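Undergrad: Coordinates only, no sequence provided:
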C-alpha cells in the first residue's frame, strides 16, 4: 500500500466540500431568483413545493428502472467471484450497510456507474471494463463507484438536476409572459421594464447548467479521494483513468474528426479532465509504488468472455465495432 499524504488529502477534501456547497447553494439561489422575478414571494413558495415533490419522486426511483434502460442483468456470484469479493470488501471498508449488487451490461464499451441509495445501491459494469482492466485497476474503479454510493452523490446530483430543470422552466415561462406583454410595453403602458430581470432569465438556464456540471466535477474529485482512502493505491486509480481515457474517451473523436480533436472546454465536461485528475491523485502519493510487480498486471483468465452473456446487446453502432 502506498503512503498517502493525509494533510494534502484533507485540504483537497475541504476544497471539494466547499465547492459542492457553493455550487449547490448557487443553483438554489438562481432558482429562487427566477421564481421571485416571475411571481414574487408566492413564486418562491411554489418553487419550493414543486422542488420538494420532484426530489421525492427522483429519490424514490428504483435503481432497477434505470438499469432496464441499459438492458442490464444481475451478475451471479459464481460468474465473477473476484469482482464480488472486491465489492464486498470495499463496501465493508466504506461502512455501507449492504454491499452494492453487481450488474452486468453486455457492452464492449468500458464503463461503470452506480445507481441507488446506499442501502440498495447497484454498480453496473460492462464486459469491456471487466476484460480491459487489470485486477488492480478494477479494484480502484470499484472503490471510486462505492465512494459515490457512500457519499449519496445520486441524491446530490438529483437535487442539481431538479433545480436546473425548474430554472429552465421558469426562464421559459418568464419569456412567454414577456412576449405577451410586448404590446403593452411598446404602447408605453408599462412604467418600467425590468431589464435586469430579463437578463437574468435569459442567462439562467446556461448558468444553471454550468453549475450542475461544476457540481458533477466536484463530486468526481471527491470520489477519487475517497477511493484512495479505501484502497491506499493512487497508482492503480491513475492507471485505470488513463486507460479509460485512452481506449474509450477518443472513440467519438476518431469517428467525427479522424485527424484532429473535438474541442471540449473543461466547463462543459461532466467529469474533470483525466490529466488533472491524475495530477491530483499522484500528488497524494507520498512514497514509491511498492505494489508494482506481478499483481499489478494480473488479470483473471478470460476466454471469449469471462461473463456469461445474459442477453443480446442493445444495438450495434455500425462501422465502430462497438456494442452499446
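TA: Perfect, thanks for sending it. Note that the structure is predicted; figures quoted are calculated from it, not measured.
Undergrad: contacts and neighbour counts: CA atoms only from here.
TA: Fine.
Undergrad: the strands in this structure, which residues?
TA: 73-74, 101-105, 112-115, 122-126, 316-317, 322-323 (DSSP state E).
Undergrad: Export these as JSON lines, with columns for distance to residue 26 and mean neighbour count.
TA: Putting these into JSON lines (distance: least, CA to CA, whole Å; neighbours: other CA atoms under 10 Å) gives the following:
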{"stretch": "strand 73-74", "distance to residue 26": "38", "mean neighbour count": "16"}
{"stretch": "strand 101-105", "distance to residue 26": "35", "mean neighbour count": "22"}
{"stretch": "strand 112-115", "distance to residue 26": "25", "mean neighbour count": "22"}
{"stretch": "strand 122-126", "distance to residue 26": "30", "mean neighbour count": "23"}
{"stretch": "strand 316-317", "distance to residue 26": "39", "mean neighbour count": "11"}
{"stretch": "strand 322-323", "distance to residue 26": "39", "mean neighbour count": "15"}
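Undergrad: put this beside the first:
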C-alpha cells in the first residue's frame, strides 16, 4: 500500500509523529535517569563525608538536589540538540554562494526560475545558492540563525544546488528539480521534517560523547536513533512523492523531472560514496535524491526516498492524466 494520497500523507505524518514522540520521551528519560542516579551517587559520598563533621542537612535536601541534577541535565541536553542542528545547517551552507558569484557556469536563468515558481504557489521567494562541488546536489534547508522549530509558514528557506547539478542537467530538467524543491517549501515539508528530526538528533546526542558503545547512554542512544530513523524515513518518503507531484503541477512537464531523476541516478562517477553529511539527521535538508546515505545500501523502512521506479511510475501516471 502506498501512502501518497492526502489521507495517506496524514497517516504517514501521524505514524512518524508517534515514533518520534516516543523516541524523544525515551531520550529525555535516559538523560533524566542518568542525571538523578549520578546525583544519588554524589550524595552517598557526601553523606559519608558529612558523617565526620557536625553537619546534618535535613533529609529533604537530597531529593531537591537530585531534582536539580535532572533539570540541569535536561537543560544541557536541550542546548546540545540545538547546537547540533545549527552546526549542520551551517555545514550545509558554508560553501554555498549566490549564483552571481559562480564563475564559468551560466546561472542567469536560475533566480528568475525560482522567482516564477515561488510566485506560482504563492510563497515568499526563497534564496538560491550554488555549492561549488562537482557532485550533483539539490536540497533545501534553513539558515543556522533561524529558529530550530518554526511555528509560522512565512519563512524563506535556502535552496542549494551544486555546480555539478547545473553542468549535468539541461535547463528544462534543472527547472523541474527547482520546482521539486519549491514543492517541498509549499507543502511545508522543511518545517514538518524538523519536528520529526529533533527526536532523532536527541537520540544521536546520547552517542556523541563517547566513542564506544559499552555504557548505558551509548546503547540507548543507538537503539533510539535506529527507531527514530524509521520515523524520519516513513515521513520523508511520502513527502518526496508529494513534491514530485507538485513539480509536475508547476512545470506541466512530468517528463522533465523523470529525465532528471534518471540522469542523476545514473551519474555514478560523481555520486557521493559516503554520507553527504555525517549522520542521517541531515534531513535538516530536504533533498531531491537520497544523499542522506548511500541509496543502494539504505533501503526498506529506513530509506528516506522512494525507489526510483516508484517515482517514475507516479510521473508516468501523471503524464497520462
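TA: Alright, I've got the coordinates. Predicted, not measured: the structure shown is a model, and the values here were computed from it.
Undergrad: Just the TM-score for the two chains, thanks.
TA: The TM-score (TM-score structural alignment, normalised by the length of the second structure) is 0.62; 250 aligned residues with a CA RMSD of 4.2 Å.
Undergrad: still on that earlier bit, and the strands of the first structure: which comes nearest residue 16 of the first structure?
TA: strand 112-115 (20.0 Å; CA to CA).
Undergrad: once aligned to the second structure, how far is the closest one on average?
TA: Here strand 112-115 of the first structure, set against the second structure after superposition, deviates by a mean of 1.4 Å using mean CA distance after the TM-score superposition for the first structure.
Undergrad: Now do the same contact list for the aligned partner of residue 238 of the second structure in the first structure.
TA: Counting by TM-score structural alignment, residue 238 of the second structure lines up with residue 218 in the first structure. Contacts for residue 218 of the first structure were tallied using CA atoms under 8 Å, 6 or more residues apart in numbering; they are 16-17, 19-20.
Undergrad: Kindly report the same for residue 160 of the second structure.
TA: 93, 96, 128-131, 137-141.
Undergrad: ok, so what distance separates the nearest residue to it once chain neighbours are set aside from residue 300 of the second structure?
TA: Sequence neighbours aside, residue 129 is the residue nearest to residue 160 of the second structure in space, at 4.9 Å (criterion: CA to CA, 6 or more residues apart in numbering). Look at residue 129 of the second structure and residue 300 of the second structure: by CA to CA, to the nearest Å, they are 32 Å apart.
Undergrad: thinking again about what came up before, could I get the contacts of residue 218 of the first structure as JSON lines with neighbour count and distance to residue 316 of the first structure?
TA: Shown next, in JSON lines, are the contacts of residue 218 of the first structure (neighbours: other CA atoms under 10 Å; distance: CA to CA, whole Å):
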{"residue": "16", "neighbour count": "21", "distance to residue 316 of the first structure": "39"}
{"residue": "17", "neighbour count": "14", "distance to residue 316 of the first structure": "40"}
{"residue": "19", "neighbour count": "17", "distance to residue 316 of the first structure": "39"}
{"residue": "20", "neighbour count": "22", "distance to residue 316 of the first structure": "38"}
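Undergrad: Pull the number of nearby residues for residue 210 of the first structure.
TA: 19 (other CA atoms under 10 Å).
Undergrad: ditto for residue 266 of the second structure
TA: Using other CA under 10 Å, residue 266 of the second structure has 11 other residues around it.
Undergrad: Map it across to the first structure for me.
TA: In the first structure, residue 266 of the second structure lines up with residue 246, judged by TM-score structural alignment.
Undergrad: distance of that match from residue 275 of the first structure?
TA: Distance, residue 246 of the first structure to residue 275 of the first structure, using CA to CA: 11 Å.
Undergrad: likewise residue 23 of the first structure?
TA: 23 Å.
Undergrad: and these two? which has more neighbours close in?
TA: Using other CA under 10 Å as the criterion, residue 23 of the first structure and residue 275 rank with residue 23 on top: 22 against 13.
Undergrad: Surely the more buried one and residue 216 touch.
TA: No: between residue 23 of the first structure and residue 216 there is no contact under CA atoms under 8 Å: 9.8 Å.
Undergrad: residues in contact with residue 97 of the first structure?
TA: Counting by CA under 8 Å, 6+ apart, the residues that residue 97 of the first structure touches are 118-119.
Undergrad: With residue 9 of the first structure instead?
TA: 225, 284.
Undergrad: Break down the second structure into its helices, ranges please.
TA: Here the second structure has its helices, by DSSP state H, at 6-50, 61-93, 108-121, 163-168, 171-186, 189-205, 216-251, 254-265, 308-320.
Undergrad: Tabulate these (JSON lines), appending distance to residue 295 of the second structure.
TA: As requested, these are exported to JSON lines (distance: least, CA to CA, whole Å):
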{"stretch": "helix 6-50", "distance to residue 295 of the second structure": "21"}
{"stretch": "helix 61-93", "distance to residue 295 of the second structure": "19"}
{"stretch": "helix 108-121", "distance to residue 295 of the second structure": "27"}
{"stretch": "helix 163-168", "distance to residue 295 of the second structure": "18"}
{"stretch": "helix 171-186", "distance to residue 295 of the second structure": "18"}
{"stretch": "helix 189-205", "distance to residue 295 of the second structure": "19"}
{"stretch": "helix 216-251", "distance to residue 295 of the second structure": "13"}
{"stretch": "helix 254-265", "distance to residue 295 of the second structure": "9"}
{"stretch": "helix 308-320", "distance to residue 295 of the second structure": "10"}
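Undergrad: Among those, which comes closest to residue 102 of the second structure?
TA: Of all these, it is helix 163-168 that lies closest to residue 102 of the second structure, at 8.3 Å by CA to CA.
Undergrad: List the neighbours of the closest one that are in contact with it.
TA: Against helix 163-168 of the second structure from outside (CA under 8 Å, 6+ apart): 105, 130-138, 174, 264.
Undergrad: In the first structure, which residues correspond to it?
TA: Helix 163-168 of the second structure maps onto residues 127-132 of the first structure, going by TM-score structural alignment.
Undergrad: mean shift of that stretch relative to the second structure?
TA: Stretch 127-132 of the first structure sits 1.7 Å off on average (mean CA distance after the TM-score superposition for the first structure).
Undergrad: How far does that stretch sit from its chain's centre?
TA: Its chain's average C-alpha position is 20 Å from that of stretch 127-132 of the first structure, according to CA atoms, centre = their mean, to the nearest Å.
Undergrad: so residue 206 of the second structure makes contact with residue 218?
TA: Yes: between residue 206 of the second structure and residue 218 there is a contact under CA under 8 Å: 6.0 Å.
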